[in-house]
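*Asks:* quick one: sequence plus predicted model below, questions after.
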Amino acid sequence: MTERPLQLPSKQAQLSSKLVRDLREKAIEFVLFLAALSSVGVTFAIIGILIEESFLFFQKVSIVEFLTSTTWSPLIADADGKFNYGILPLISGTLVTTAVALLLAVPLGTIAAIYLSEFAKPRVREVVKPALELLAGIPTVVYGYFAFLFVTPLLQKVYPDLPGFNMLSAGLVIGVMIIPYVSSLSEDAMRAVPVHLREGSYAMGATRLQTALRVVLPAAISGISAAYILGISRAVGETMVVAIAAGGQPNLTWNPTEPAQTITAYIVAVSLGDLPYGSLEYETIFAAGLTLVLMTLVFNIGGHFLRKRYREIY
């Protein structure tokens, strides 16, 4: 029995196979490009709508009054029969609740990230990290009622004069809510630090804590700062917690123990379909929304430059 000679594919078959493979890769590349382009397109569409509607608002209200006036009452006239369109009370409420949230979330989230990355055993990490990230899956309305019905009465035992609606309890609960964002991303950034940096630190006689704080943490500061910026953006945009627990009265104050209204709380309070389209009251929603987007954009730009600077240093 004679063996049949091995037949190699013809040159035409090779070219056809290569053409099919190239076309398939081009199609996959095009689909991925459309996916990336769609997210950018949605972002620009949102910003475009906000700018268009806000432009109609600023044709009727001075931008100087909008940015400098200390009274916000676009729906109810004051004693003089005048409607006021100063956004500062909403900005102050947003910044105060965000600051309270960060004062809780940043240290606790960073400590949790250091523990999970440098000290926790693999089996412990497999249990603790998913349990911590589970906090991000709880509906925000549940957090809101938790702040109003549990945290506020608890704080009133320490501060008897604390009102039922206040920014302190809302900010603390928002801080608990964003801990998973800070801890998870920070822990991922710390675990991405090369092992040889840790080994070099141990070889110099440093302890695990010294290595974590003086070697791993500075080396991962770029990713950690990104986690902080994400936490800030999440806190600034929170709606239901502040709408339920912080109160619905615009109040220009920097005292977290007082009630106030945030930008998101105002938007959710008035965008219920009761305002006629095209009215000045309706357009205030978009002006407030544009202000919120610009605030978030400023935080993200600041975080970008911060990450860039630390990349150059480390």
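*Replies:* Everything's here; your move. These figures come from a predicted structure and were not determined experimentally.

*Asks:* drop to CA atoms for contacts and neighbour counts, all remaining ones
*Replies:* Noted.

*Asks:* so where do the strands sit in the protein?
*Replies:* For the chain, the strands defined by DSSP state E cover 72-73, 84-85.

*Asks:* single out the most deeply packed of those.
*Replies:* Stretch with highest mean neighbour count among those: strand 84-85 (a mean of 20; mean count of other CA atoms under 10 Å).

*Asks:* among the strands of the chain, which is nearest residue 110?
*Replies:* strand 72-73 (37.1 Å; CA to CA).

*Asks:* helices and strands around the closest one, which ones?
*Replies:* strand 84-85, helix 88-114 (3 or more CA pairs under 8 Å, 6 or more residues apart in numbering; DSSP states H and E).

*Asks:* list the buried residues of the last one.
*Replies:* Across helix 88-114, burial judged by 16 or more other CA atoms under 10 Å covers 88-102, 104-106, 108-110, 112-114.

*Asks:* now stretch 35-52: buried residues?
*Replies:* By neighbour count on 16+ other CA under 10 Å, the buried set for stretch 35-52 is 50-51.

*Asks:* swap that for stretch 279-286, sorry
*Replies:* Buried, per 16+ other CA under 10 Å, within stretch 279-286: 280-286.

*Asks:* what do you get for stretch 189-198?
*Replies:* 189-191, 193, 198.

*Asks:* among those residues, which lie within helices?
*Replies:* If you go by DSSP state H, the buried residues of stretch 189-198 have 189-191, 198 in helices.

*Asks:* what segments of this structure are helices?
*Replies:* With DSSP H as the criterion, the chain has helices at 11-58, 63-68, 88-114, 122-133, 140-146, 152-158, 167-191, 195-203, 208-211, 217-219, 221-236, 240-245, 263-270, 280-313.

*Asks:* of those, which is nearest residue 254?
*Replies:* Smallest distance to residue 254 across those (CA to CA): 6.3 Å, for helix 88-114.

*Asks:* now do the closest one against helix 280-313, angle only.
*Replies:* Interaxial angle, helix 88-114 versus helix 280-313 (axes from the mean of the first three to the mean of the last three CA atoms, to 10 degrees): 40 degrees.

*Asks:* so which elements touch helix 88-114?
*Replies:* helix 63-68, strand 72-73, helix 167-191, helix 221-236, helix 263-270.

*Asks:* show me how far it is from its chain's centre.
*Replies:* 11 Å (CA atoms, centre = their mean, to the nearest Å).

*Asks:* and the angle for it with helix 221-236?
*Replies:* Per the same axes, to 10 degrees, the angle that helix 88-114 makes with helix 221-236 is 140 degrees.

*Asks:* got the angle for helix 88-114 vs helix 122-133?
*Replies:* Here helix 88-114 runs at an angle of 170 degrees relative to helix 122-133 (the same axes, to 10 degrees).

*Asks:* put this beside the first:
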Amino acid sequence: MSVLMILVVLAVLAAAAFVLARQRALASAGGSPRQLHSLPVYYGWFGALAVLVPSLVALVVWLILQPLVLENRISAQLPAALVAEPAKAALTMADVRRVAAGLDAAVAQGAMTDTEAGMIRTEFTNVRDRLAKVGVALGSNVSKEVLAAAQDYREMSHWGAIGRSVLVLGLAALGLAWGVSRAHKDFRARNLVEKAVLGLLMAASSIAILTTVGIVWSMVSETFDFFSKYPIQDFFLSLTWSPNFRGGSDLGIIPLIWGTLYITLVSMLVAVPIGLFAAIYLAEYASRRTRNWVKPLIEIIAGIPTVVFGIFALVTVGPFLRDWFAAPLGLGNSGSSVMTAGIVIGILNIPFISSLSDDIINAVPQSLRDGSLGLGATRSETVRQVVLPAALPGIVGAILMAASRAIGETMIVVMGAGAAAKLSLNPFEAMTTMTVKIVGQLTGDTDFAAPETLVAFALGMTLFVITLCLNIFALWIVRKYREQYE
């Protein structure tokens, strides 16, 4: 039974438990809800939870452990030459899973029976040809050992699916019987259901923490692996970025940091004035009708995909800057440049800064404005000397968060700034960022254990630390701002 079918059966059993538990609780109270400790719906939910909680926990644990157990058992049966190294073992197991899936497809399409698929090692020497007839290509590197392991993998997966169905549905049936039997007028169903909901909320809130821990752990472990193969001082102090998978690479991060910060600076020079002035206008000068029209129009920019911005940079902004500024001034003849990517990323960040700054300015107490106007100040003087200084911590926090977003942008940089890692002050030259190189080093058929591939994790860890520091600083400023005006 497939996982989807198991979930459907569990949903039916949970619905049945809900109805039966509710009816049994009402029957124990003579049909009067006033005699119940809890509302009738709580008894129903208790019955449904009695079915779902143990069965779903067992299903999740089984789905996590079964692949690990199967791969360990199959690896133990394979020749040592096929699993001598971790990378080679991973490729071999990928072939085993692919062949097992091919056997399942052949059985499903009628190219062979289920019994025939289980007799590969003893009777079938033309398995490759028979699978090719139904469009399942095994490849020339599939050996007899891999075919045999695939048959064992398929058979164990089949029995594992049966055991999973029996265990999960058995627990669901026991939970149904137990949940319905506990439904009585004196049973404190509400307390247990609320505890279960509290546990669900705590689990949901823990997902973000566990995800962050997993991301950091994966990057830290691979980063240490990279520094065990490449000198750390060369990575942080070298001025050259020249990866070469055939050897002799120079993986200095300084040109990438320079390109990242340069493009971010240009984007902030575009986004901060426009976004901040738009926020001041909407919060202090615009009428309600104008605000209701202009604010949504500005925020539409945030909903445009970044690939569309990249096309805009490639087709419109880049050629415009090249033809009207770079070429006449003798600063370059390429449409891909720091200026192109920075301007487009700045446009992307305008609604982010505008929306946050607008909310922060509106949060400044009206009494400050009234006091300034009462002393004879004009509206512009009030905005410049009272409102903006009061809202400055929050505005700075919004700017730093926008900078973090600009640092992490990839698609616009790929299409608008090029991929050249260099140190230059010319804003009309092509440069690149750390995020672009992370994608480039992990793209294609590369050796995952090579320093040229592992360097992507070191770049990611460096980028993570930079953006984390910016976000912490921004949150500290915003918190200080909130403490001042709450």
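*Replies:* Alright, I've got the coordinates. A quick note: this is a predicted structure, and the numbers were derived from the prediction, not measured.

*Asks:* can you give me the TM-score here?
*Replies:* Here the superposed chains carry a TM-score of 0.87, computed using TM-score structural alignment, normalised by the length of the first structure; 301 aligned residues with a CA RMSD of 2.4 Å.

*Asks:* hang on, the earlier thing: is it possible to get CSV of the helices of the first structure that adds distance to residue 251 of the first structure?
*Replies:* Shown next, in CSV, are the helices of the first structure (distance: least, CA to CA, whole Å):
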stretch, distance to residue 251 of the first structure
helix 11-58, 22
helix 63-68, 14
helix 88-114, 5
helix 122-133, 34
helix 140-146, 20
helix 152-158, 19
helix 167-191, 11
helix 195-203, 50
helix 208-211, 45
helix 217-219, 39
helix 221-236, 17
helix 240-245, 14
helix 263-270, 12
helix 280-313, 15
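
*Asks:* closest one to residue 77 of the first structure among the ones you listed?
*Replies:* With respect to residue 77 of the first structure, and counting by CA to CA, the nearest of these is helix 280-313 at 11.9 Å.

*Asks:* that closest one packs against which elements?
*Replies:* Here helix 280-313 of the first structure touches helix 11-58, helix 221-236, helix 263-270, going by 3+ CA pairs under 8 Å, 6+ apart.

*Asks:* look up the closest residue to residue 430 of the second structure, ignoring the ones flanking it.
*Replies:* residue 337 (4.1 Å; CA to CA, 6 or more residues apart in numbering).

*Asks:* the one you found against residue 427, yeah?
*Replies:* Yes: judged on CA atoms under 8 Å, residue 337 of the second structure makes contact with residue 427 at a distance of 6.5 Å.

*Asks:* just want to know which of these two has more residues nearby.
*Replies:* Comparing residue 337 of the second structure with residue 427 by other CA atoms under 10 Å, the one with more neighbours is residue 337, at 30 against 18.

*Asks:* run through the residues that contact that one.
*Replies:* Residue 337 of the second structure makes contact with 318, 416-418, 427-431 under the criterion CA atoms under 8 Å, 6 or more residues apart in numbering.

*Asks:* can you do 10 Å?
*Replies:* 263, 313, 318, 321-322, 326, 413, 415-420, 426-432 (CA atoms under 10 Å, 6 or more residues apart in numbering).

*Asks:* and it, how far from residue 326 of the second structure?
*Replies:* Going from residue 337 of the second structure to residue 326 of the second structure by CA to CA, to the nearest Å gives 10 Å.

*Asks:* identify the contacts common to these two.
*Replies:* Going by CA under 10 Å, 6+ apart, residues that sit against residue 337 of the second structure and also against residue 326 are 318, 426-429.

*Asks:* most neighbours among these, which one?
*Replies:* Compared across these, residue 318 has the highest neighbour count, 27 neighbours, by other CA under 10 Å.

*Asks:* just give me the match in the first structure for that residue.
*Replies:* Residue correspondence, TM-score structural alignment: residue 318 of the second structure in this structure matches residue 152 in the first structure.

*Asks:* PyMOL command for the buried members of the contacts of residue 337 of the second structure?
*Replies:* Applying 16+ other CA under 10 Å to the contacts of residue 337 of the second structure leaves a buried subset, and the PyMOL line that selects it is:
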select buried, resi 263+313+318+321+322+326+413+415+416+417+418+419+420+427+428+429+430+431+432
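
*Asks:* what's near enough to touch residue 51 of the second structure?
*Replies:* Residue 51 of the second structure neighbours (CA under 10 Å, 6+ apart): 10-11, 13-18, 45, 168-180.

*Asks:* can you rerun that using 8 Å?
*Replies:* 10, 13-14, 17, 171-176, 179.

*Asks:* ok, of those, which one's closest to residue 439 of the second structure?
*Replies:* Nearest to residue 439 of the second structure among the contacts of residue 51 of the second structure is residue 10, at 41.6 Å by CA to CA.

*Asks:* residue in the first structure paired with that closest one?
*Replies:* In the first structure, residue 10 of the second structure lands on no residue (TM-score structural alignment).

*Asks:* how many other residues sit next to residue 10 of the second structure?
*Replies:* 21.

*Asks:* ok so, going back, of all the helices and strands packed on helix 88-114 of the first structure, which one is nearest residue 210 of the first structure?
*Replies:* Each of these has some distance to residue 210 of the first structure by CA to CA; the shortest is helix 167-191, at 14.2 Å.

*Asks:* have a look at how far, on average, the closest one is from the second structure.
*Replies:* Compared with the second structure after the fit, helix 167-191 of the first structure shows a mean deviation of 0.6 Å (mean CA distance after the TM-score superposition for the first structure).

*Asks:* tell me how far that helix lies from the chain's centre.
*Replies:* Per CA atoms, centre = their mean, the centroid offset for helix 167-191 of the first structure relative to its chain is 10 Å.

*Asks:* which part of the second structure matches that helix?
*Replies:* Counting by TM-score structural alignment, helix 167-191 of the first structure corresponds to 338-362 in the second structure.

*Asks:* got the buried residues for that stretch?
*Replies:* 338-358, 360-362.
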